[in-house]
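> Turn this into a model:
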Amino acid sequence: METVLPGANAPYSTFLYVLIPLLPFLGFLLNGLLNRKLSATVAGLIGSATVLGSFLISLLLFFNFEYQYTVQLFDWISVGSLQIPFQYQIDQLSLIMLLLVTGVGFLIHVYSIGYMHHDENVGKFFSFLNLFIFSMLLLVMGANFVILFIGWEGVGLCSYLLIGFWNKNTAYNNAAKKAFIINRIGDLGFLLGIFLIYLTFDSVQYAEVFQKASTMQVGTGVVTAITLLLFVGAMGKSAQLPLYTWLPDAMAGPTPVSALIHAATMVTAGIYMVLRANVLFTLAPDTLEVVAIVGAATALFAATIGLAQNDIKKVLAYSTVSQLGYMFLALGVMGYSTSLFHVLTHAFFKALMFLGAGSVIHAMSNEQDLRRMGGLRKALPITFFTFLIGCLAISGIPPFSGFFSKDEILSHAFEHSKVLWAMGLLTAFMTAFYMFRLLFLAFFGEFRGTPEQKHHLHESPASMTFPLIVLAILAAVGGFMGAPMFTGGRHFLAEYLAPVFTYSQRLLPAAFNAEPDHNTELMLMGLSVAAGVLGIVLAYVFYVARAQRPAEDEAQRSGPESLVYHKYYIDELYDAVFTRPIMALSNGLYKFVENGIINPVVGVFGRAVNGGGTLLRYVQTGAVETYLILMVIGIVLILGLNFGRF
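Modelled structure (predicted):
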């Protein structure tokens, strides 16, 4: 495949590229403006059809792609030396992300038609979903950091709107605000990083920045500062320690939102940004070390919390945080294509499991507590079978997709650091345990819900099961895009993405050629599978063979168990260290500065103006004689002042 620096001519009409984000935006406008006039089905069809259109165009570009190029729409910002055109960049990375966002997005839109059918604001829901797709497409198509940042902020806004979609519930509104505020912390770092990029390279265009960066020395201080700031942004958006607490609370939103935004697409924006700026991170090995450590720590930390959660969506939420940590671990050890490989496989099996959880919640009359479920595999056979495939994939069991991507990550980690590899392996064991704990508690044993819930148990409609089946197929076979032993020694995804990492490979060629020998690779693969199998077996022993059930909330727990159950009290710690002091400071400023100083000073000026107006009012009598006398007095004063000078 030919590699051409961005700037080459686009092979299709500009309008075709504009349509990719424009179609979802039109869906946003139609569903938003006609919310009350459209039926639920029509709103769902409009929302789904616009995303399908974007997917088909992306598919056309993917299959006819020959070289990298940019598409200029118009000159956007021109201030002195600052020139920022509004451009799209079409290359291997953007095309893969386009297919992921629109493909998985379309399936989740279809699922939402059944899931949200009875909601009174279904048009508004699809409007927000379409706006999210539009923002995410801008994020991945932009040819410079400013357009990336616009999309970045757009998906953050949509996340806020969709988490708090059921805004009559105060807890849901608080979760939406929490997500918005924590993301602002990360976004500040990202914005400062963009400013520093412009000051350093005199441009924010990818092509210019990366070309100039490729001539710099590895370990340059300013590039380390830039990448650390960019990583702060990624930590917020992709829920890494310590900015992860918003993601579990984001499960307050409708389940399709959790699948689309908080599993498959938006939370991977941080990984996309690091991949896009890979040459900058390659120049900053210290930053890469930080990325790897934070990723491994997040993966392990979130996995331990997932062991004790009883809300079906909270288990999946902490699993998502953990898997995002895996992706950052891969980035930190320079497994760039491996990280994107796991982004893809994770999108398949995690979207599948969130939608499967939604099917369970739908059947259980909105019940999410695993302690109230059990034996659902008989009433929900399609949901059970597809969910099982998702669990096998995330547990790294061959030949399902998660096995290939997770094995690659652990292999790269082993070459870089045995400690990071051990953390990753332990995480793999715990992941298999808590995912099958969820599966066994929900689908096996006796039903533990109410008689009314049991009476209404039913499989979901076709609009919900069709996406489950498609995602289950992708979760089962998706790993073969990166399975050399099954494809004649070729890693199709790595080969396809290679041109994106050209500059990085020139800077550190050894890092791209470091692979363990065949025996070591087999050993690592065996240990990875053994960890997953051990986790599954232990979950079976505890929750099927012994039929153990999680304790109720008020039950007494041992110290370590209580610590994990209460998520290490991190929310309480943040509340004590940050929220309460800031609220106290705000209240103090309001009481002593706002009310004690500013308001009285402003009040003095206000009263003075008011008093002057009151005095002047006496001369406004409405009598012509009074105005004539005042005019004469004024003329006399003017003449007197003028003649007085002489």
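
> going forward, measure contacts and count neighbours with C-alpha atoms only.
Fine.

> Could you list the buried residues of stretch 564-577?
Buried residues in stretch 564-577, defined by neighbour count with 16 or more other CA atoms under 10 Å: Val564, Tyr565, Lys567, Tyr568.

> any idea how far the spatially most central residue of the chain is from Lys567?
The chain has Val267 as the residue nearest its centroid, 2.0 Å off, counting by CA atoms, centre = their mean. As judged by CA to CA, to the nearest Å, Val267 and Lys567 stand 21 Å apart.

> What are the boundaries of the helices in the stretch 501-646 of the chain?
502-507, 509-513, 518-540, 559-565, 570-574, 580-588, 599-617, 624-644 (DSSP state H, counting those that start in this stretch).

> Rebuild the ones you listed as a markdown table, extending it with distance to Phe106.
A markdown table is the format used below for the helices of the stretch 501-646 of the chain (distance: least, CA to CA, whole Å):
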| stretch | distance to Phe106 |
| --- | --- |
| helix 502-507 | 32 |
| helix 509-513 | 35 |
| helix 518-540 | 31 |
| helix 559-565 | 36 |
| helix 570-574 | 35 |
| helix 580-588 | 42 |
| helix 599-617 | 54 |
| helix 624-644 | 77 |
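
> And those helices: which comes nearest Leu283?
helix 502-507 (7.8 Å; CA to CA).

> Now find how far off-centre the closest one is within its chain.
Distance of helix 502-507 from its chain centroid, counting by CA atoms, centre = their mean, to the nearest Å, is 28 Å.

> elements contacting it?
Packing partners of helix 502-507 (3 or more CA pairs under 8 Å, 6 or more residues apart in numbering; DSSP states H and E): helix 278-282.

> Out of the helices of the stretch 501-646 of the chain, flag the one nearest Ala422.
Closest to Ala422 of those, according to CA to CA: helix 518-540, at 10.3 Å.

> by contact count, what packs against that closest one?
Judged by 3+ CA pairs under 8 Å, 6+ apart, helix 518-540 is in contact with helix 401-416, helix 418-443.

> how big is the angle separating the first one from helix 418-443?
Pointing back at helix 401-416 there. Calculated by axes from the mean of the first three to the mean of the last three CA atoms, to 10 degrees, helix 401-416 forms an angle of 160 degrees with helix 418-443.

> I have a second one here; can you model it like the first so I can compare?
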Amino acid sequence: MQQYLFLIPVLPLAGFLLLALAGKTMSKRAIAFTGTGSVCVAALIAILLCTDYLSGNSGNAVYIQSLWQWFQTAELAVGLTLRVDALSLVFIFIITFVGALIHVFASAYMRADRDYARFFACMNLFVASMLVLVMADNLVLLYLGWEGVGMCSYLLIGFWYETAANCRAANKAFIITRIGDTALIIGIFLLFRELGSLQIPAILDQAPQRFSSGSGAITTIALLLLAGGMGKSAQVPLQTWLPDAMAGPTPVSALIHAATMVTAGVYLIARMHTIFLLSPLAMTVTAAIGSITLIVAGCSAMVQTDIKRILAYSTISQIGYMFLALGVGAWSAAIFHFFTHAFFKALLFLAAGVVIEYLHHEQDIFRMGGLKKQLPLVYYCFLAGAGSLAAVPLISAGFYSKDAILWYAYSAAGGNAIFWIAGLVGAFITAFYSARLVVVVFWGDRKTPVGSPPGRTMTIPLVILAFLSITAGFIEWPHNLLNVHLFSEWLGTVLPATSLRGGHPPEFILQIVAVVITLSGICTGYYLYFRNTAVLAQWKSSRFPAAAREFFFSGWKFDALYNHLVVRPFLFLTGINKRDVFDRLSDGIVTFSKQFNRSLSFSQNGSLRWYVAGVLIGILFIITIQLIL
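Predicted structure coming up:
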């Protein structure tokens, strides 16, 4: 299978090129076949690649395919080389398989859109860019894919560009993620200066020999790489772009949140784990950022009324769990949560898209309700996704991945009680808003007129994702329940095992606490939003709860803070700088050109006598010059 590696990113890229160049001349059927088919074939090749890798036919743990030399300078040679190992394969499978399901769903969901070809062209390029990122053999090629997903997110978030708010959301995502991208490229420059190579395997091999643990150079590099990951993965304080990214079509939201852009930061940190292990400070900062993010985003998700914004804040919070796991050294647990999260978050977004479409584009959850009987299949699929998000014990995939993170947040060498408590608080909040979503959207009375139910093209992806949202966790059980650790064994050839510290309680005790917290959150959501809604009405009329709700609803006022600290001062300085010497010089050139043009125009007045006089003056001038010389 090694010789077919290039087809995985090339097929979506070819779909993009065909749709971009000839999409306007193609029928919608041909557009859907091209856009969806290219990703589906890539997913099939990825599945065959995983099967071949598991069977051991490769004879080693790494597939490498060198396509050609990109460029070479005196000290730097960069080639278009693809490198696939166990970590890459996890991401490749999720990107292609979940991406294919989203494309199938979108082929029906977006059929009425007039820019059908442009939509699938951007989606294909998005998938191709993410595949280049995770398959890159060197940091230059990785950065190419990194910037590719940033560009595609801009194009897709602002897909409906006729609306000014959508354009602002696209600009916001592009600008804020550039902060992280700048930090990442500086970190790459420093790595090349220190190690003289940008090949990822060479960096991971040479870094322990070149840097001492905790040195200033390696800590600076690790923190810069972390900042890059924070921008793409929307971690505090660079998280404000992601809720506004819901301006794009729902399949775009599903693709960004489940399979592509926001998980790029998780992949970067896991891929460069050797760099982070050499910097205990960077590891602690990573865990702290994840802990803060999962609580900040979770609190905002509790009070949102837009169904897509609830899921957006939920994504920020769940990636916070992944950063927490990465920071405490639970590498496999972080990637396992990425694995399960991709299924249930894609499911929730696609199911939300069906609900929005069914209710004539209504997104306010409090104008929904009563859909349990009208959309039973969508309801049970959404219930499976919400249960996995809430980590319902034993019967949801999210339980197995989140349980591992909570266990390691306390017991891992980099863990402590503070990180564990933060994870528990996040678990309660997640369970609460998951129950709130299900109860408000699907239970109670119907509040909005309904449209036609979804077709099979939209429901089949939901059923597949619902099945995986329940069963995908069964490949990695807690150590004290069942001796099944297929996922961590799979990643054991790439990522280091998690080391435990002494003095931690038994795993069973921590599991019981986590289960009680989760069930308490579910029961609280059910009680407040279904059994006794009068309590909520009383809270809303009280001063402090209303102020707290407004604070959380606004995303903890981060946008207002940045507006005062960054946006307004920047606009003030640009206003002062508007009439500097360079602007005056340019204005002077323009003024001179205008005056000269008026002078020439004055001579072209249509009078024959003026023209004859001008010719005579010119002749006399030439004769005079000749006589003088």
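
> After superposition, what's the TM-score here?
Remark: TM-score between the superposed chains equals 0.91 [TM-score structural alignment, normalised by the length of structure 2]; 608 aligned residues with a CA RMSD of 2.7 Å.

> about what we covered before: out of the helices of the stretch 501-646 of structure 1, which gets nearest to Thr220 of structure 1?
Nearest of the helices of the stretch 501-646 of structure 1 to Thr220 of structure 1, taken as CA to CA: helix 502-507 at 12.8 Å.

> Please spell out which residues along that closest one are buried.
Neighbour counts over helix 502-507 of structure 1 (16+ other CA under 10 Å) mark Tyr503, Ser504, Gln505, Leu507 as buried.

> contacting residues for the nearest residue to the last one once chain neighbours are set aside?
The one in question is Leu507 of structure 1. Ranked by CA to CA, 6 or more residues apart in numbering and with sequence neighbours excluded, the top spatial neighbour of Leu507 of structure 1 is Ser214, at 7.2 Å. Neighbour list for Ser214 of structure 1: Val279, Tyr503, Ser504, Leu507 [criterion: CA atoms under 8 Å, 6 or more residues apart in numbering].

> which position in structure 2 aligns with Ser214 of structure 1?
Here Ser214 of structure 1 is matched to Pro208 in structure 2, going by TM-score structural alignment.

> Tell me which helix or strand comes right after whichever strand or helix holds its match.
Taking DSSP states H and E as the definition, one finds Pro208 of structure 2 inside helix 200-210. On the C-terminal side of helix 200-210 of structure 2, the nearest following helix or strand under DSSP H and E is helix 216-232.

> What lines up with Asn130 of structure 1 in structure 2?
Aligned counterpart of Asn130 of structure 1 in structure 2: Asn124 (TM-score structural alignment).

> residues contacting its match?
Applying CA under 8 Å, 6+ apart to Asn124 of structure 2 gives the contacts Pro12, Leu13, Gly15, Phe16, Gly35, Ser38, Val39.

> likewise Gly219 of structure 1?
Counting by CA under 8 Å, 6+ apart, Gly219 of structure 1 touches Leu283, Ala284, Pro285, Asp286.

> And it, how far from Val232 of structure 1?
Separation of Gly219 of structure 1 from Val232 of structure 1 (CA to CA): 19 Å.

> same question, Val104 of structure 1
For Val104 of structure 1, the distance to Val232 of structure 1 equals 27 Å [CA to CA].

> Select the longest strand from structure 1.
Criterion DSSP state E: the longest strand present in structure 1 is strand 69-79.

> buried residues in that strand?
Neighbour-count burial for strand 69-79 of structure 1, counted by 16+ other CA under 10 Å, picks out Tyr69, Thr70, Val71, Gln72.

> What separation do you get for Val590 of structure 2 and Asn577 of structure 2?
According to CA to CA, Val590 of structure 2 and Asn577 of structure 2 sit 19 Å apart.

> Then Trp331 of structure 2?
In terms of CA to CA, Trp331 of structure 2 sits 48 Å off from Asn577 of structure 2.

> Quick one: the helices in the stretch 251-400 of structure 1, in order.
Going by DSSP H, counting those that start in this stretch, the stretch 251-400 of structure 1 shows helices at 255-259, 269-276, 278-282, 285-306, 312-332, 336-363, 381-394.

> okay if I get those helices as a markdown table plus mean neighbour count and distance to Gly123 of structure 1?
Below are the helices of the stretch 251-400 of structure 1 laid out as a markdown table (neighbours: other CA atoms under 10 Å; distance: least, CA to CA, whole Å):
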| stretch | mean neighbour count | distance to Gly123 of structure 1 |
| --- | --- | --- |
| helix 255-259 | 27 | 14 |
| helix 269-276 | 22 | 26 |
| helix 278-282 | 26 | 39 |
| helix 285-306 | 24 | 34 |
| helix 312-332 | 28 | 24 |
| helix 336-363 | 26 | 19 |
| helix 381-394 | 24 | 26 |
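
> Turn those into CSV, columns for distance to Ala623 of structure 1.
CSV is the format used below for the helices of the stretch 251-400 of structure 1 (distance: least, CA to CA, whole Å):
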stretch, distance to Ala623 of structure 1
helix 255-259, 71
helix 269-276, 74
helix 278-282, 80
helix 285-306, 81
helix 312-332, 78
helix 336-363, 79
helix 381-394, 88
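
> Select, out of these, the one closest to Leu60 of structure 1.
For these, proximity to Leu60 of structure 1 was assessed by CA to CA; helix 336-363 is nearest, at 19.4 Å.

> angle of that closest one against helix 312-332?
Using the same axes, to 10 degrees, the direction of helix 336-363 of structure 1 lies 180 degrees away from that of helix 312-332.

> Helix 336-363 of structure 1 to helix 269-276, inter-axis angle?
160 degrees.

> In structure 2, which residues correspond to helix 336-363 of structure 1?
The aligned range for helix 336-363 of structure 1 in structure 2 is 331-358, by TM-score structural alignment.

> what's the average distance of that stretch to structure 1?
Stretch 331-358 of structure 2: mean distance to aligned residues in structure 1 after superposition is 0.6 Å, counting by mean CA distance after the TM-score superposition for structure 1.

> circling back to that earlier point, sort out for me which of the contacts of Asn124 of structure 2 are in helices.
Counted as lying in helices by DSSP state H, out of these, are Pro12, Leu13, Gly15, Phe16, Gly35, Ser38, Val39.

> Need the residues you listed in CSV (columns: distance to Val441 of structure 2).
Shown next, in CSV, are these (distance: CA to CA, whole Å):
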residue, distance to Val441 of structure 2
Pro12, 35
Leu13, 38
Gly15, 37
Phe16, 36
Gly35, 32
Ser38, 35
Val39, 32
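
> which SS class is Tyr88 of structure 1?
strand (DSSP: H, G, I helix; E, B strand; the rest coil).

> so the longest helix seen in structure 1 matches what in structure 2?
In structure 1, taking DSSP H as the definition, the longest helix is helix 170-201. The aligned range for helix 170-201 of structure 1 in structure 2 is 164-195, by TM-score structural alignment.

> quick one: that stretch to structure 1 mean distance?
For stretch 164-195 of structure 2, the mean deviation from structure 1 after alignment is 0.6 Å (mean CA distance after the TM-score superposition for structure 1).
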